[in-house]
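Peer 1: coords please:
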Amino acid sequence: MTHSQPQPFAQDIIANVARVLVGKEDVTRLALAAVLAGGHVLLEDAPGTGKTMLARALAVSLGLDFARVQFTPDLLPGDVTGVSVFRPASGDFEFVPGPIFTGILLADEINRATPRTQSALLEAMGEGQVSESGVTWRLPQPFVVIATQNPVEHEGTYRLPEAQLDRFLLRLSVGYPSLEEEVEMLARLQERHPLQDLRAVAAPADLLAAQGQVRQVTVSPDLRRYIASLAARTRGHPQVTLGGGPRASLALQGVAQALAWTQGRRFVTPDDVQRAAPGVLAHRLSLGIEARMQGLGAEDVVREVLAAEPVPVEGQAGGGPGEVRGA
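Peer 2: Take a look at the predicted model:
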């Protein structure tokens, strides 16, 4: 049996975030996995559950610049990406970068902005660049968008289009704390917010190096087939009108690699894939009318898909899968 020790880099980040966000180590690990995989995160939850806190704490812990944009119906694309300003003294236009030129951008309540402004993020999220007046401007690396939206409030909101949802590597819910965790939170925040004293435990260069190591984590041929089969099953599910495409498979592999790396392993296991699957796949699925009438959610479909697909069994050497066990 192959034993591994948790990756110190990941443990330091998770422990540091836990100083300000009580009892949310699992969601922190998944959010960190998305960052390590070079992706973006959509936090969908009720107000006051710590979505903004998670984004801020991650940025501080990783030593990244942080910018927050409150998305509203009157927000223009240039307010996010930047605009060209005419300078009379020189007679030229000068590009003034917007808040998107940062390490972690918090797009707060992203579904309150118009589709035009939402789409301004697409190029930045997908290509790591911004185009203005025919000129392309590269964004700093690493660059991560963490967007939030409130799932229970629909008045004055705009639904995120499938193309933009697909750009988010993970959709996560922070969730309410337990009673004991909420009591501890009250004690910590009584006098001074711990975020004020939070310090970086890593640097951007450390994150870039970690991202390179994550890409080197081994994924066996059997696990690649398992990942692709899970995505294919979502497309063939009778209650799904739009399933996960190739980008979903790539995202699932990337997050699984990152989760394995945070645990100190150089290989992916089926457990890594299954742990990543709900956050990677659910927001990429569009359900039919019948499913919605039955109260079936995308997460329910992902659970059905995971239960139906045979799981590769880990081998003894280096985690390589061998035989397949039935679901």
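
Peer 1: hey, let's count contacts and neighbours off CA atoms from now on
Peer 2: Noted.

Peer 1: where exactly do the helices run in the stretch 101-250 of the chain?
Peer 2: Assigned by DSSP state H, counting those that start in this stretch, the stretch 101-250 of the chain shows helices spanning 115-127, 162-165, 179-188, 204-215, 221-236, 246-262.

Peer 1: ok, Val69 - contacts?
Peer 2: By CA atoms under 8 Å, 6 or more residues apart in numbering, the contact list for Val69 reads 80, 99, 105-108.

Peer 1: here's the other one to compare against:
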Amino acid sequence: MTKSLYFSVLLFLIVPSSVSAQLQEVCEPGYFEAIDDYFEVTIDEISTWTDNVIDNDIISVDYWELIAGDLPPCISLNLDGTIEINSSSPTGDGSSLDCCGEHYFSYTLIGENNIMCSAEVTIIISCEEESKSDCSVIDLSDTAQADPDGSGDNDSGCVPVCGGALTTVTYILDTTAGYNYSVIGGSIQPIPNQNEILVLWDPYAGSGTVILEFTNDAGTQTIVQCVDILEPPKAIIDVNSPACLNSAVQFTSSSDPSSADHFWEFGDGTTSTMVNPVHTYTSPGIYDVTLSVTAPVFNDSGVVVCCCTDVDQVFMEIMDIEGPVIECISTLCAGDSACYSTPSGCPGA
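Peer 2: Modelled structure (predicted):
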């Protein structure tokens, strides 16, 4: 029976106060589970966009209802889980709301047997066409033009970079000039070009600074560029190792955010873009498994300023032992009992 079949009953469901007091937060994976949602909407989609927060939830109880937390003014949530964007003012005065940016709210599923489970919803509404998807280069030539006297007063604003990532910082090449770089909020990595450096930024959100003392025949110019270090996604692999040969291995991503793009490399030449893939190894050995997660980072106006990536790595051991082969009686009669067993020596078989 599907969720939609139960909904008509829930519209008339009344939970007595005595029962409500007994409700407790119980999320049972695979049975009764509210799962966080993440949506991205462009300005052109606002008037027609709709989605449903319970499409990815797991509801195996006969009766349930949905209760929303405090909703942002731009967001509406129906009892069947459908969400929409309301750009008109709720006062009815004909004015429009500024719905650009990030919106957050929570909802709770209440099921039979006095159980409930909550989830968080994030909606990003992007209202500008221009965005920067790559934050791997900082050109100090732009900074120097904004601060031509070299005073260090740069009104062009801070540039975004991804936390924990490498960024190339470059300036005009003059083979007769001297370049003296210093960095706050990261570490300088070796690079052969005299006019460039590689910076490995701190792996968490914060602020940083790049300072260049550029000296040539005209004298010394100091160029200062402030940096916004953005919170990167976090890649996390969950898997049981060792595993059996020729058996399905479940790889699970506990990455944050869960909506990030996933790219798995299983170490045997195969890849996957699924969030939680299943993979079978046909040869024993140690495999280098990596998960790369990439997620956009938005500013307050809902514009993507960077696409940041994080990588996790595990070494997967595949034993030279086949997985479980269940031996059982092929024919049973009603009321009979039987013993099932496996001769496999693989762990967990």
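
Peer 1: and the TM-score between them?
Peer 2: After superposition, the two chains reach a TM-score of 0.27 (TM-score structural alignment, normalised by the length of the first structure), with 145 aligned residues with a CA RMSD of 6.3 Å.

Peer 1: for the helices of the stretch 101-250 of the first structure, which one ends up most surrounded?
Peer 2: Each of those was scored by mean neighbour count; the highest is helix 246-262, a mean of 26, by mean count of other CA atoms under 10 Å.

Peer 1: what's that helix packed up against?
Peer 2: Judged by 3 or more CA pairs under 8 Å, 6 or more residues apart in numbering; DSSP states H and E, helix 246-262 of the first structure is in contact with helix 8-18, helix 25-36, helix 204-215, helix 221-236, helix 270-281.

Peer 1: in the helix or strand encompassing Ser4 of the second structure, what counts as buried?
Peer 2: Using DSSP states H and E, Ser4 of the second structure falls within helix 3-10. Going by neighbour count (16 or more other CA atoms under 10 Å), the buried part of helix 3-10 of the second structure is 3, 6-7.

Peer 1: want to throw those residues into CSV with distance to Phe32 of the second structure?
Peer 2: Output for the buried residues of helix 3-10 of the second structure, formatted as CSV (distance: CA to CA, whole Å):
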residue, distance to Phe32 of the second structure
Lys3, 12
Tyr6, 14
Phe7, 15
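
Peer 1: tell me the one of those residues nearest Ile229 of the second structure?
Peer 2: Set against Ile229 of the second structure, the nearest of these by CA to CA is Lys3 (42.9 Å).

Peer 1: for Ile110 of the second structure, see how far away that closest one is.
Peer 2: For Lys3 of the second structure, the distance to Ile110 of the second structure equals 13 Å [CA to CA, to the nearest Å].

Peer 1: equivalent analysis for Asp310 of the second structure, please.
Peer 2: Asp310 of the second structure sits 36 Å away from Ile110 of the second structure, going by CA to CA.

Peer 1: Asp288 of the second structure now?
Peer 2: In this structure, Asp288 of the second structure and Ile110 of the second structure are 43 Å apart, going by CA to CA.

Peer 1: quick one: which of those two has more around it?
Peer 2: Neighbours around Asp288 of the second structure and Ile110, counted as other CA atoms under 10 Å, are more numerous at Ile110. The numbers are 25 against 13.

Peer 1: list the contacts for the more buried one?
Peer 2: So Ile110 of the second structure contacts 64-67, 116-117 (CA under 8 Å, 6+ apart).

Peer 1: closest to Ser18 of the second structure among those?
Peer 2: For the contacts of Ile110 of the second structure, the nearest to Ser18 of the second structure is Met116 (15.2 Å; CA to CA).

Peer 1: and the gap between that closest one and Val161 of the second structure?
Peer 2: Counting by CA to CA - Met116 of the second structure and Val161 of the second structure are separated by 40 Å.

Peer 1: now swap in Phe105 of the second structure and tell me
Peer 2: Counting by CA to CA, the gap from Phe105 of the second structure to Val161 of the second structure is 28 Å.

Peer 1: compare these two and say which is more crowded by neighbours.
Peer 2: Shown here are Phe105 of the second structure and Val161; by other CA under 10 Å, Val161 has more neighbours (28 against 15).

Peer 1: what comes up buried for whichever strand or helix holds the more buried one?
Peer 2: Applying DSSP H and E as the criterion places Val161 of the second structure in strand 159-162. Buried residues in strand 159-162 of the second structure, counted by 16+ other CA under 10 Å: 159-162.

Peer 1: which strands and helices sit next to the helix holding Ser4 of the second structure?
Peer 2: By 3+ CA pairs under 8 Å, 6+ apart, helix 3-10 of the second structure packs against strand 64-68.

Peer 1: quick one: buried residues of the strand it packs on?
Peer 2: Taking 16+ other CA under 10 Å as the criterion, strand 64-68 of the second structure shows 64-66, 68 as buried.

Peer 1: tilt between it and helix 3-10?
Peer 2: In terms of direction (axes from the mean of the first three to the mean of the last three CA atoms, to 10 degrees), strand 64-68 of the second structure departs from helix 3-10 by 80 degrees.
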